[in-house]
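In: The following comprises the amino acid sequence and a computationally predicted model.
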Amino acid sequence: MVDLSALRAANASRFASAKLTRAAAFSPVAHRLIWAQAKARYQAVSARTGVPWWFIAIVHERECSQSFRGSLAQGDPWDRKSVHVPAGRGPFNSWEDCAIDALVNCAPFAARNKDWSIGGTLTMLEQYNGLGYAAKSRPSPYLWAGTDQYVSGKYVRDGVYDPNAVDQQLGCAGMIMTMMQLDPSIRFGEQAANDNAPPKVVARTGQVMVAPHPDSAPTISHPAPGSIGAWIVSLFKHAA
């Protein structure tokens, strides 16, 4: 049994001293996750669940590479019944409805979390991937890959741990660190779940280009706010 209080303290300590080792890889992902139109969708789910928008964005990236066609719970298409764990969810009417179900009704039940300190946040994220690393007293690559807190060790398949394997995916902690540099509205603690302010304009440095995920672009069902498409959709909603 993993002591979650001890894990929260360990994750908070690691975050306080962590340094990025793959900053160039984190940057375009972080820009994508805070992109205004994607952030607005995360904020809409946050308002209905109490889960911070940036936490939702990070889970979305890790579970299905930020595809708005995929479920927040396991990446399966949200418009049909899920086949991967948690299986049997859906179909849903929208990505937002599916995301709310994942946060409210599926383990690790992020909507029930009351500790949005950095230690509590990271431990909730770690539970999405499982506590196998914590049981071995090893930093989870799901959190720490791409930082100096992680060197090697990976579950290469269910129940099989290879101490020499290196996880090439980007960890959640590095995403948080990079997103915070770009969006100063990201905060921890009591204010974390209540911060749904409009995204601030942040300076872009170097040659980083904001490349929104193609699934984040406006669609017929999710037009850009204030557009003619949004007005037409509102007419249909009122007529229904």
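Out: Perfect, I can see it now.
In: all contacts plus neighbour counts: C-alpha atoms, from now on.
Out: OK.
In: and Ile100, how many neighbours?
Out: 22 (other Cα atoms under 10 Å).
In: The helix or strand encompassing it - contacts with which helices or strands?
Out: Secondary structure from DSSP states H and E places Ile100 in helix 95-105. For helix 95-105, the helices and strands in contact under the criterion 3 or more Cα pairs under 8 Å, 6 or more residues apart in numbering; DSSP states H and E are helix 36-49.
In: Could you name the helices and strands sitting against the helix it packs on?
Out: Applying 3+ Cα pairs under 8 Å, 6+ apart, we find helix 36-49 packed against helix 53-64, helix 95-105.
In: which one of the ones you listed has the most crowded surroundings?
Out: Between the helices and strands packed on helix 36-49, the one whose residues have the most neighbours on average, counting mean count of other Cα atoms under 10 Å, is helix 53-64 (a mean of 22).
In: Between helix 95-105 and that one, find me the angle.
Out: Per axes from the mean of the first three to the mean of the last three Cα atoms, to 10 degrees, the angle that helix 53-64 makes with helix 95-105 is 100 degrees.
In: Could you find the closest non-adjacent residue to the spatially most central residue of the chain?
Out: In the chain, the centroid-proximal residue (Cα atoms, centre = their mean) is Ile58; its distance is 1.7 Å. Once its chain neighbours are removed from consideration, Ile58 has its nearest residue in Cys172; the separation is 6.5 Å (Cα to Cα, 6 or more residues apart in numbering).
In: Okay, the one you found and Asn11: tell me how far apart.
Out: Counting by Cα to Cα, to the nearest Å, the separation of Cys172 from Asn11 is 12 Å.
In: related to what we said a few turns ago, following the helix holding Ile100, which helix or strand shows up next?
Out: Assigned by DSSP H and E, the successor of helix 95-105 is helix 118-129.
In: Okay, one more to line up with it:
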Amino acid sequence: MAVAFDSRLQEEYAALFAGLVVSPSRREEVGRLAARILLPANRARYAAVEAAAGVPWFVVALIHNLEASGSFRSHLHNGDLLTARTVRVPAGLPKAAPAQGDAYSWEESAADALAFDRLDQWTDWTVPGIAFALERYNGFGYRRRYPHVKSPYLWSFSNAYTRGKFIADGVFSPDAVSQQCGAMTLLSALVEDAPEVAARLGFTQPDAPDEVARPTPHVADDGSAVDVPGDPPRFPGKYLLPGSREKAAIRKVQERLAQMGASPGAPSGAFDTPTHFAVQLFQSRAADLEGVPLEIDGIVGPKTWGALFGPLSIDSEWVKPSFRVGKREADLASAVIEIAEGEIDVREVPPGSNRGPQVEAYLSSVGLKGGNPWCMAFVHWCFAGAAGALGVPNRVPATGHVRTSWQQTGKIASGVRVVTAQEAARDPSLVTAGMVFFLGLDGGTGHAGIVAANVNGLLSTIEGNTNDGGSREGIGVFRRVGRKVTDAKVLGYAAFG
């Protein structure tokens, strides 16, 4: 099935890039790669290819780094030497003989590679358009087979990617870690270091302040917050990040950032790209209320809010929960996701009937017959298969009713980690891959599915009895991207192990 460049996918790419933070251990390396691209001599060669093929010079540079390690002695197609046609896949390119002499020039080979993959025909060079074009260039293997792993070709060396990699054609290792900088990670460095790149992508970065941001607010002898005008605003109870709708809280953050020398521009109440950059700038210079440097993730949680507005702005309950996913939970989560992925594209027969051979197998696992809603039954069936394979109990309640399952899950004494909607709003990172999400809908109904990944509060899920729009009365098993941890209809989440 072809991967469509639809609004949902565009939003996913935009959210991932807006929330991208280069891994601390890789920042120096990413900086060196960006600096090499921006050397005048290299920049000129990329520009020559843009003139010939119509692909932005910085996109050519991203591909060059990934396919040829930035070497101008190698084909852009795959890194083979320019002294002959390519030997590895794609082999035998360019088909035409070298324009001069026995070896190809890097520029003619690069133009041929871009034409071979039809990048010279692509016209959407926005951030989502670049991400889609490059993921298609490398292949959609991760998206189709392992959607909980963001393609390292795009996101390696950033917070969007941890591990999981194809180590050979068709051979995937869940523990392998890419050692190559992802294209979008490197693009984020170019946006920061090259105003021309930022401008072409529509970004307006915050101006560097004339002086370093002021120290983190502190408490005076009488307990009042110093350096915070008036009564400080209270933390809103939700992490603020790209896509957040808490306009009043975001506006206060924008106003405070301006006061602290990291202005994102005129306060708008929208957590846009300039705001994300401004938060990162502030975080790079500030510490939390305990004097620990802030994590530079561009997200306003309790620690960043406290650093902005002082200790009186944070209630004691807003202490970030700390937990470590146990091995049993992690193993079961991985097995469940693998089983659920294998069911994607199962459809009702006929559509709209809540019937069909596989649908009725799901329903049978909770003692129901064809014709009943089956989203919760799908979840139970996936966990039953995973638990059986691992030789552990299946603790997902054997019911097809979402609200009943949620209630019964909360009563299980052990082997379950429940995250309420309120806890998830305080700390979206508590929602991890392999958890079940429970939604409460009108009329006492509900919907449930399996979390495949959580990237800064934006979920990738696998759901039964749904469709591309996320309906609870859909016609099959779909993978969806776009649900948010903080969805108002969320009852909660549960991890089983």
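Out: Perfect, thanks for sending it. This is a predicted model, so every value here is computed, not measured.
In: Give me the aligned partner of the residue nearest to Ile58 of structure 1 over in structure 2.
Out: Following TM-score structural alignment, the counterpart assigned to Cys172 of structure 1 within structure 2 is Ala183.
In: got the contact list for its match?
Out: With Cα atoms under 8 Å, 6 or more residues apart in numbering as the criterion, the residues that contact Ala183 of structure 2 are 62-63, 66, 134, 153-156.
In: Over to Ala189 of structure 2?
Out: Taking Cα under 8 Å, 6+ apart as the definition of contact, the neighbours of Ala189 of structure 2 are 30-31, 34.
In: Could you pick out the buried ones from the residues you listed?
Out: With neighbours counted by 16 or more other Cα atoms under 10 Å, the contacts of Ala189 of structure 2 contain buried members at 30, 34.
In: Nearest to Val22 of structure 2 among the contacts of Ala189 of structure 2?
Out: Proximity of these to Val22 of structure 2 was ranked by Cα to Cα; the top entry is Val30 with 8.0 Å.
In: Aligned to the closest one, what sits in structure 1?
Out: Using TM-score structural alignment, Val30 of structure 2 pairs with Phe26 in structure 1.
In: From Asp79 of structure 1, how far off is the closest residue to that match other than its chain neighbours?
Out: The spatially closest residue to Phe26 of structure 1, leaving aside those adjacent along the chain, is Met175, at 6.3 Å (Cα to Cα, 6+ apart). Spatial separation of Met175 of structure 1 from Asp79 of structure 1 under the definition Cα to Cα is 28 Å.
In: returning to what we had before: from what I can see the match of Val30 of structure 2 touches Ala173, true?
Out: No - under the criterion of Cα atoms under 8 Å, Phe26 of structure 1 makes no contact with Ala173, lying 10.4 Å away.
In: just so I have it, where are all the helices in the stretch 351-497 of structure 2?
Out: Listed in chain order, the helices found in the stretch 351-497 of structure 2 under DSSP state H, counting those that start in this stretch are 357-364, 375-390, 402-409, 421-426.
In: let me fix that: structure 1
Out: Under the criterion DSSP state H, helices of structure 1 are mapped to 4-17, 23-34, 36-49, 53-64, 95-105, 118-129, 132-135, 141-144, 172-182, 228-239.
In: Dump the ones you listed to TSV, plus distance to Tyr150 of structure 1.
Out: Formatted as TSV, the helices of structure 1 follow (distance: least, Cα to Cα, whole Å):
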stretch	distance to Tyr150 of structure 1
helix 4-17	10
helix 23-34	14
helix 36-49	29
helix 53-64	17
helix 95-105	27
helix 118-129	14
helix 132-135	11
helix 141-144	5
helix 172-182	11
helix 228-239	45
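In: Tell me which of those approaches Tyr161 of structure 1 most closely.
Out: The stretch from the helices of structure 1 with the least distance to Tyr161 of structure 1 (Cα to Cα) is helix 132-135; that distance is 9.0 Å.
In: buried sites along that closest one?
Out: Within helix 132-135 of structure 1, the residues that qualify as buried by neighbour count (16+ other Cα under 10 Å) are 132-134.
In: Which parts of structure 2 are strands?
Out: 165-168, 171-173, 416-420, 436-440, 446-455, 458-466, 476-484, 490-496 (DSSP state E).
In: okay, the fourth one sits on what stretch of structure 1?
Out: Residues of structure 1 matching strand 436-440 of structure 2 are absent, with TM-score structural alignment as the criterion.
In: burial count for Ile339 of structure 2?
Out: When neighbours are counted by other Cα under 10 Å, Ile339 of structure 2 comes out with 15.
In: Distance check, the closest residue to it other than its chain neighbours against Gly164 of structure 2.
Out: Setting aside the residues directly before and after it, Ile339 of structure 2 is nearest to Cys382 in space (Cα to Cα, 6+ apart), at 6.1 Å. With distances taken as Cα to Cα, Cys382 of structure 2 is found 22 Å from Gly164 of structure 2.
In: rewinding a little: any chance of the helices and strands packed on helix 36-49 of structure 1 in CSV, plus distance to Asp183 of structure 1?
Out: Compiled in CSV, the helices and strands packed on helix 36-49 of structure 1 are given as follows (distance: least, Cα to Cα, whole Å):
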stretch, distance to Asp183 of structure 1
helix 53-64, 10
helix 95-105, 23
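In: Great, nothing more from me.
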